[in-house]
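Peer 1: build the 3D model from these lines:
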Amino acid sequence: MSISEKIKELHTTLPKHVTLVAVSKTKPVADLQEAYDAGQRVFGENKIQEMAEKWEVLPKDISWHMIGHVQRNKVKYMAAFVDLIHGVDSLKLLKEIDKQAKKHHRIIKCLLQIKIAEEDSKFGMSSADASSLLASAECTQLENIQIVGVMGMATFTDDTTQVQKEFNNLKTTFDHLQAQHASLEIISMGMSGDYELAIKEGSTMVRIGSSIFGARNYTSASQVNP
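Peer 2: Model (predicted):
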């Protein structure tokens, strides 16, 4: 199937309450444009420079999501346009996002990244840390960010029982946090290999890349021209 056919199929089969983030990292602008022409409006990138280059040339009604690990010194390069930052794992990062958003008179939405995987390579905070952060005076004083939910990445494994358990842990964390903070509404979990399981466990936002665009070509990650 073509990119446009895959997009249309996903739009048809995904539940209405689930947002599809088309993960377009390393993919050329022509591929994103094809997805856009098929009706896709939300795209996820994990490199700020690459996302900024694509933002420059693609339609301006696209909602750009930063799904990778964010370095504080790079926030300024996306503050003018990024719609949602998935991987917020510290108060320091939140403060920097707030600072840069203020310069552009914007409010940037953020998700707290919760560590649910057993792999050491995965970033994220504990449920207790997230609860403390949301309740802190320093966090509530930030006026140019809006924390709207949580994000998590399951262990890269074929053990669906383990993945299901990790997704369930994120849903439990979300429920606990939402009880104190009603503004939370997004649970971002699930990728190409496990998004159906993630949805069953409560995901409201899935990040799908290879199932739409095919395998990634990391040798041309910076190539954004059609």
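
Peer 1: use CA for all of it now, contacts and neighbours both
Peer 2: OK.

Peer 1: against residue 89, how distant is residue 21?
Peer 2: According to C-alpha to C-alpha, to the nearest Å, residue 21 and residue 89 sit 20 Å apart.

Peer 1: now do residue 111
Peer 2: 9 Å.

Peer 1: residue 185 now?
Peer 2: Distance, residue 185 to residue 89, by C-alpha to C-alpha: 18 Å.

Peer 1: those two: who's more crowded?
Peer 2: residue 89 (23 against 16; other C-alpha atoms under 10 Å).

Peer 1: what segments of this structure are helices?
Peer 2: Using DSSP state H, the helices found in the chain span residues 3-13, 29-37, 48-57, 91-103, 127-135, 137-140, 160-180, 195-200, 210-213.

Peer 1: helices and strands around the third one, which ones?
Peer 2: It refers to helix 48-57. Applying 3 or more C-alpha pairs under 8 Å, 6 or more residues apart in numbering; DSSP states H and E, one finds that helix 48-57 contacts strand 63-66.

Peer 1: elements contacting the strand it packs on?
Peer 2: In this structure, strand 63-66 packs against strand 42-45, helix 48-57, strand 84-88, with contacts taken as 3+ C-alpha pairs under 8 Å, 6+ apart.

Peer 1: sequence B follows; please return its structure for comparison with A:
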Amino acid sequence: MDAFRALRAELPAGVTLVAVSKTKPVEDIQALYDLGQRDFGENYVQELLEKQPLLPGDIRWHFIGHLQSNKVKYIAPFVYLIHGVDSLSLLKEIHKQGAKHDRVIDCLLQVHIAAEETKFGFDRDELAPALDHAFANARLRGLMGMASNSLDRMLVREEFLGLAELYRQYRRPDWDTLSMGMSADYGIAVECGSTMVRIGSLLFGSR
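Peer 2: Below you'll find the predicted structure:
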């Protein structure tokens, strides 16, 4: 687990490390937990539901994949933060399920910043109208975005800087999270103002 220790030492204070544990066995997650890691990210609801009961109760589970509205009810009782809220209908469903479980579920709005059309998220001009809506049981904590899967570091930097500017422009008093940066580009993301990075392969090895 030298990679974990090195990464923790490298990240500045105030940047949260989310260990992306999708497809990884509970033993690997437990090993990182034993080293002090508490934030883990999963992409698939069924996989998360299988792992969650087998691991310590104080793990902060982040759902970082594309979440379908009809799956929210399964993770609503325990999920810590939902990263990829990409529609108002999904936000409404999170509020609905949060109310059922007497929980306020923290969320991030996903903004489409990448050149690829396959990425999900609100476009820049959709962001302001989305923020006009407030839901008591779905609390917005900030923004999330994924840069282009590109070796062009200037392009990636421009995309992260654009998201950071949107975060500053629309920031609310209770916002504290700008989630951007993964294994290949987290360094650029942190330089551009990220407060949360999602790292998988650097910690667990390639899938």
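
Peer 1: among the helices of structure 1, which is nearest residue 120 of structure 1?
Peer 2: Closest to residue 120 of structure 1 of those is helix 160-180 (C-alpha to C-alpha; 14.5 Å).

Peer 1: what residues of that closest one count as buried?
Peer 2: Buried positions in helix 160-180 of structure 1, judged by neighbour count with 16 or more other C-alpha atoms under 10 Å: 162-164, 166-171, 173-175, 177-178.

Peer 1: and which of those residues is nearest residue 82 of structure 1?
Peer 2: Distance to residue 82 of structure 1, by C-alpha to C-alpha, is smallest for residue 174 among the buried residues of helix 160-180 of structure 1, at 23.3 Å.

Peer 1: the aligned partner of the closest one in structure 2 and residue 158 of structure 2, how far apart?
Peer 2: By TM-score structural alignment, residue 174 of structure 1 lines up with residue 167 in structure 2. Going from residue 167 of structure 2 to residue 158 of structure 2 by C-alpha to C-alpha gives 14 Å.

Peer 1: contacting residues for the most centrally placed residue in structure 2?
Peer 2: Nearest to the geometric centre of structure 2 sits residue 83, at 3.6 Å (C-alpha atoms, centre = their mean). Contact analysis of residue 83 of structure 2 by C-alpha atoms under 8 Å, 6 or more residues apart in numbering lists 62-65, 107-110, 143-144, 179.

Peer 1: same thing with residue 25 of structure 1?
Peer 2: Residue 25 of structure 1 makes contact with 44-47, 50, 209, 216, 221 under the criterion C-alpha under 8 Å, 6+ apart.

Peer 1: now it: how far from residue 83 of structure 1?
Peer 2: Applying C-alpha to C-alpha, the value for residue 25 of structure 1 to residue 83 of structure 1 is 16 Å.

Peer 1: with residue 166 of structure 1 instead?
Peer 2: With C-alpha to C-alpha as the criterion, residue 166 of structure 1 and residue 83 of structure 1 are 27 Å apart.

Peer 1: ok, now residue 135 of structure 1?
Peer 2: From residue 135 of structure 1 across to residue 83 of structure 1, the span is 24 Å (C-alpha to C-alpha).

Peer 1: pick out whichever of these two has more residues nearby.
Peer 2: The residue with more neighbours, out of residue 135 of structure 1 and residue 83, is residue 83; 19 against 14, by other C-alpha under 10 Å.

Peer 1: show me the contacts for that one.
Peer 2: 63-65, 108-109.

Peer 1: try 6 Å
Peer 2: 63-65 (C-alpha atoms under 6 Å, 6 or more residues apart in numbering).

Peer 1: and if you look at residue 188 of structure 1?
Peer 2: Listed by C-alpha under 6 Å, 6+ apart, the contact set of residue 188 of structure 1 reads 151, 203, 205-206.
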